[in-house]
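Asker: sequence? don't have it. structure:
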């Protein structure tokens, strides 16, 4: 019988027939043109031609269907999703290096030239952007501060405070180095799933002067994982520790200057911002404004997973699959969200070959347990796969 006309763009969306339906239609057309006595088996001439035509038509229809779905946030992929995002002014986050302030202590006055590299014990390398000249402090020591940037992009370079402690090329005149505050701004390339979720959220709360519009604008910055604008819209003094009629913006990750500039360009007139960070930036009129905010506390999570496995366990990839699944879930939790231990079990059991599992979590490697991790309005959890231990047949 002929192919149903109820395909293509309909009131229910784009309907695509299956290959079998297209083939049936082509074979019916052959029979109507050449008679009922033709042979349409897969190894006959007519059969081969029918299948070739049906396959080409199916591919064409599938491309038309992809073109239709590429116009929507929920179904677009790859560059089509980028184009949909550009239509609402929200671009995909690309890879970006992390930066940090380092403090260097030297043996007397000393010049450290730009280009010198420093690193963490894990081997994450940062390059000095400008010269540092140490000066004498009231306690008699010689110190200087400088700006470093990771030699490669990626969120992994957003290291905690006091982790950049090594000079790549040791110098006897340099007594110590450290980063008093965490490195920030490091960004991985944003995959389709993450980008799509952000587009859906920002399409509801577009960048603007409202608290949640401010969140929408800030979350576009490289390295920013989440934003929590806490509004005290009451006359109650010190509600959540904030004065009456104020907004306290907590930002997880990101560069201080970038954050301050976004806030000053989107804040409403008369709004009272509070926070321990005070950044002086120019607004659109060229006037200097002082912007207050705080970084959310990023609580590192350590995980130990003990599993008993069976013959379906993959010795090469099983442990890494567990680590990736657990870390991805934890890193997608927003500010203030509780990390429930029970939510991790389906992720672990979702890996093939596991008969039994026991999971322990904690904010310190030496104090793991079975309790949930509860977060305040200014706290969030994060997890590096290096902080996850998988013990095979350890249950």
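Answerer: Right, received. Where do you want to start? Predicted, not measured: the structure shown is a model, and the values here were computed from it. Numbers count the residues shown, from 1 in each chain.
Asker: hey, let's count contacts and neighbours off CA atoms from now on
Answerer: Noted.
Asker: Helices of the stretch 1-150 of the chain, residue ranges please.
Answerer: Taking DSSP state H, counting those that start in this stretch as the test, the helices found in the stretch 1-150 of the chain are 19-34, 45-69, 78-87.
Asker: Between these, which one is closest to residue 174.
Answerer: Among these, helix 78-87 comes nearest to residue 174, with 46.7 Å by C-alpha to C-alpha.
Asker: would you list the helices of the stretch 1-150 of the chain in a markdown table and tack on mean neighbour count?
Answerer: Listed next are these as a markdown table, based on neighbours: other C-alpha atoms under 10 Å:
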| stretch | mean neighbour count |
| --- | --- |
| helix 19-34 | 17 |
| helix 45-69 | 16 |
| helix 78-87 | 16 |
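Asker: out of these, which comes closest to residue 96?
Answerer: That would be helix 78-87 among those, by C-alpha to C-alpha, at 17.6 Å.
Asker: what packs against that closest one?
Answerer: Under the contact criterion of 3 or more C-alpha pairs under 8 Å, 6 or more residues apart in numbering; DSSP states H and E, helix 78-87 touches helix 192-204.
Asker: so what does the next helix or strand after the helix it packs on touch, helix or strand wise?
Answerer: Counting by DSSP states H and E, the next helix or strand C-terminal to helix 192-204 is helix 211-218. For helix 211-218, the packing partners by 3+ C-alpha pairs under 8 Å, 6+ apart come out as strand 226-232, helix 256-266.
Asker: outside of helix 211-218, which residues touch it?
Answerer: The contact list for helix 211-218, computed with C-alpha atoms under 8 Å, 6 or more residues apart in numbering, reads 201-202, 205-208, 224, 227-229, 231, 247, 259, 262-263, 266-267.
Asker: okay, pairing it with this:
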């Protein structure tokens, strides 16, 4: 058997291969009757040697695999993906709104800190003055990641004392925090980017927009005719996006669009090019199709105490939206239908679910059709499990 690098790739020697070869050579040198059992001095030496050599073969294989997106991992994968200008998404910070109660006129300085019972701390992004006993202010988590999300009414600790401030809470979940993009997520996005090749195609523009922090789904529809189609001017394209900051989205569209082709849409962002010229870039927000879901299940003894929460989270993760803990799931992409049988299967995956007796989407049992410019969404308040 051929080991090492060949036209068929790289094949490493495993421990069993190395030991077999070492044992064969030992018998060639010392005779066929030499004892190589695990408890003998020769056997111990052979096994130590074989283990060390097998590790070297493993590291050599890892080095070979580091040049391939679907075999490399971690920082090595990040470097390989950058060859296609695909950057790993960093961890993102959760943000939301706190409601302050206290004496009218009380000023809460920008940078004031508040936290939940788990020790997750949030910084006030703007100066707030309490009006008529209560007012709101935007906060951002100090640390990025999914753990920076907080369910409603959990951020109640005042870490920066302010005279006249009595209470604080978040009436809605603080959301948007997510962990650094995993290797699997990066590989999937890399594969989508291969269709772009750096060119101003619809796939290329979509791949660029999907790389923007906070963007959960995107689609690009072009009009290649010399007439207006569905409100799109001749020779133009329209990008529909869910999530992300408008300026960041516009910059990626500008970077990938072809010169002379109009970027059409409802939102306008002016981008300055290298020559100092102002280029109007437009795009539209994807229409969200909100789904109210009711599911009735029969359970057995394996069903956990938090089973209803697990069912609800599984549904939200499939469709997309905000869970009670503030985690935002990407879910289905723009234009993807909600498949009824798929939802039934997902609910059945929760331990202890014996049967799904009924499941309705906006009061109906069956698939939900989603147009090309739409995206299905739901949240923890819209999913009722019983």
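Answerer: Cool, the structure landed. Remember, it's a predicted structure, so these values are computed and weren't measured experimentally.
Asker: show me what contacts the closest residue to residue 136 of structure 1 other than its chain neighbours?
Answerer: Of all residues beyond its chain neighbours, the one nearest residue 136 of structure 1 is residue 142 (4.3 Å), with distances taken as C-alpha to C-alpha, 6 or more residues apart in numbering. Contacts for residue 142 of structure 1 (C-alpha under 8 Å, 6+ apart) come out as 105, 106, 107, 108, 109, 134, 135, 136.
Asker: got a markdown table for those residues, with neighbour count and distance to residue 174 of structure 1 too?
Answerer: Output for those, formatted as a markdown table (neighbours: other C-alpha atoms under 10 Å; distance: C-alpha to C-alpha, whole Å):
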| residue | neighbour count | distance to residue 174 of structure 1 |
| --- | --- | --- |
| 105 | 21 | 6 |
| 106 | 23 | 4 |
| 107 | 14 | 6 |
| 108 | 16 | 9 |
| 109 | 15 | 10 |
| 134 | 22 | 10 |
| 135 | 18 | 13 |
| 136 | 14 | 14 |
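Asker: can you redo these as a markdown table with distance to residue 88 of structure 1?
Answerer: Converted to a markdown table, the contacts of residue 142 of structure 1 look like this (distance: C-alpha to C-alpha, whole Å):
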| residue | distance to residue 88 of structure 1 |
| --- | --- |
| 105 | 48 |
| 106 | 51 |
| 107 | 55 |
| 108 | 55 |
| 109 | 53 |
| 134 | 48 |
| 135 | 50 |
| 136 | 52 |
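Asker: Out of the residues you listed, which sit inside strands?
Answerer: Members of the contacts of residue 142 of structure 1 lying in strands (criterion: DSSP state E): 105, 106, 135, 136.
Asker: okay if I get those as JSON lines plus distance to residue 243 of structure 1?
Answerer: Converted to JSON lines, these look like this (distance: C-alpha to C-alpha, whole Å):
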{"residue": "105", "distance to residue 243 of structure 1": "39"}
{"residue": "106", "distance to residue 243 of structure 1": "43"}
{"residue": "135", "distance to residue 243 of structure 1": "39"}
{"residue": "136", "distance to residue 243 of structure 1": "39"}
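Asker: from those residues, which single one is nearest residue 351 of structure 1?
Answerer: For these, the nearest to residue 351 of structure 1 is residue 105 (48.4 Å; C-alpha to C-alpha).
Asker: ok so, going back, please identify which of the helices of the stretch 1-150 of structure 1 is closest to residue 321 of structure 1.
Answerer: Of those, nearest to residue 321 of structure 1 by C-alpha to C-alpha is helix 78-87, at 24.1 Å.
Asker: Can you tell me which of the contacts of helix 211-218 of structure 1 are buried?
Answerer: Buried residues within the contacts of helix 211-218 of structure 1, counting neighbours by 16 or more other C-alpha atoms under 10 Å: 202, 205-208, 224, 227-229, 231, 247, 259, 262-263, 266-267.
Asker: I'd like to know how far whichever residue in structure 2 pairs up with residue 284 of structure 1 sits from residue 264 of structure 2.
Answerer: Alignment note (TM-score structural alignment): residue 284 of structure 1 maps to residue 274 of structure 2. Going from residue 274 of structure 2 to residue 264 of structure 2 by C-alpha to C-alpha, to the nearest Å gives 22 Å.
Asker: which one of the two has more residues nearby?
Answerer: For residue 274 of structure 2 and residue 264, the more surrounded residue by other C-alpha atoms under 10 Å is residue 264, and the numbers stand at 22 against 7.
Asker: The more buried one: what's it in contact with?
Answerer: 232, 233, 236, 237, 238, 239, 281, 282, 283, 284.
Asker: try residue 241 of structure 2
Answerer: Per C-alpha under 8 Å, 6+ apart, neighbours of residue 241 of structure 2: 215, 216, 217, 218, 219, 283, 284, 285, 286.
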